[in-house]
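>>> Build me a model from this:
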Amino acid sequence: MQSVDPATLAGWIRNKEDFLLIDVREPCEHAHFNIGGILIPMGEIATRFKDIPTTNKVVIYCQKGIRSVIVIQRLQERYPSTIFFNLTGGMEAWKQHFGS
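The predicted model follows:
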């Protein structure tokens, strides 16, 4: 597992780099504020493996960067050749860096 900071991730988004972005927060959190990607709440990961396209680079984010680490640990077992990135500090760090 690797980490990516908000500024770097914003650059990847702006440059349309090839990666998958997954939000593992709850739907109400996602609806309040998100940076795109697909929503797969942490509690649904085990039953929604088929919804996760296999790609070389996947960024997982949550509110603080804690749930995303747990999800990445689970996904690494299932997709060992995929490079997973945790958004350091999650959406809280994103908001601090860019505002809401």
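>>> C-alpha from now on. contacts and neighbour counts both.
OK.
>>> Skipping adjacent residues, who's closest to the residue most central in space within the chain in space?
Among the residues of the chain, the one closest to the centroid is residue 60, at 1.7 Å (Cα atoms, centre = their mean). Computed as Cα to Cα, 6 or more residues apart in numbering, the closest residue to residue 60 that is not its neighbour in sequence is residue 22, at 4.9 Å.
>>> and the host helix or strand of the one you found, what does it pack onto?
The secondary structure element spanning residue 22 is strand 20-23 (assigned by DSSP states H and E). Packing partners of strand 20-23 (3 or more Cα pairs under 8 Å, 6 or more residues apart in numbering; DSSP states H and E): strand 38-39, strand 57-61.
>>> Who are the contact partners of the residue nearest to the centre of the chain?
In this structure, residue 60 makes contact with 21-24, 68, 71-72, 84-87, judged by Cα atoms under 8 Å, 6 or more residues apart in numbering.
>>> what separates it from residue 6, distance-wise?
In this structure, residue 60 and residue 6 are separated by 12 Å, where distance is defined by Cα to Cα, to the nearest Å.
>>> Alongside the first, I'd like the structure of this one:
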Amino acid sequence: MEEIKVITPEELQKKLEAGEKLELVDVREDEEVVFGMIPGAKHIRMGEIPANLDYFDKDKEYIFICRSSHRSGNVCHYLQEHGYKVRNMIGGMLAWTGETEYTE
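Here you go, the predicted structure:
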């Protein structure tokens, strides 16, 4: 199985602070994202990824986020096998020290 590319929370934070336009996808459950998401991230629960493949564009790279990076890693493997460009944020939200936004 091909290795999944990763990004650290620190690297991601620097890119966001530099104003880079990134495709962030948070795959946690509803009751987890209420505690805050990285600003600009789109919320698609892990179990809903297969039904939402048409959201993803094979020309873009997506960064996946969950609580600890385990689920997002699974999503990365799944999407990479389907030909998508993916990157997993190592450590997940447990390791994120940057800004978070709260959804209603």
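>>> still on that earlier bit, so where is the strand holding residue 22 of structure 1 in structure 2?
Residues 23-26 of structure 2 are where strand 20-23 of structure 1 aligns, with TM-score structural alignment as the criterion.
>>> Comparing the matching stretch with structure 1, how large is the average distance?
Stretch 23-26 of structure 2, aligned to structure 1 and superposed, deviates on average by 0.3 Å (mean Cα distance after the TM-score superposition for structure 1).
>>> picking that back up, show me the contacts for the residue nearest to residue 60 of structure 1.
When contacts are counted by Cα under 8 Å, 6+ apart, residue 22 of structure 1 touches 37-40, 58-61.
>>> Which of those residues ranks first by neighbour count?
Greatest neighbour count in those, by other Cα atoms under 10 Å, goes to residue 61: 29 neighbours.
>>> Give the aligned equivalent of that residue in structure 2.
Alignment of residue 61 of structure 1 against structure 2 is given by TM-score structural alignment, with residue 65 as its counterpart.
>>> In space, what's closest to its match - neighbours in sequence excluded?
For residue 65 of structure 2, ignoring the flanking residues on the chain, the nearest one in space by Cα to Cα, 6+ apart is residue 26 at 4.7 Å.
>>> Just give me the neighbour total for that neighbour.
Other residues within reach of residue 26 of structure 2 by the criterion other Cα under 10 Å amount to 23.
>>> doesn't residue 44 make contact with it?
Yes - when contacts are counted by Cα atoms under 8 Å, residue 26 of structure 2 is listed as touching residue 44 (6.2 Å).
>>> In contact with residue 25 of structure 1: list those residues for me.
With the criterion set at Cα under 8 Å, 6+ apart, residue 25 of structure 1 makes contact with 39-42, 61-63, 67.
>>> Please report the distance of the nearest residue to residue 55 of structure 1 once chain neighbours are set aside from residue 13 of structure 1.
Ranked by Cα to Cα, 6+ apart and with sequence neighbours excluded, the top spatial neighbour of residue 55 of structure 1 is residue 82, at 6.5 Å. In this view, residue 82 of structure 1 and residue 13 of structure 1 are 19 Å apart by Cα to Cα.
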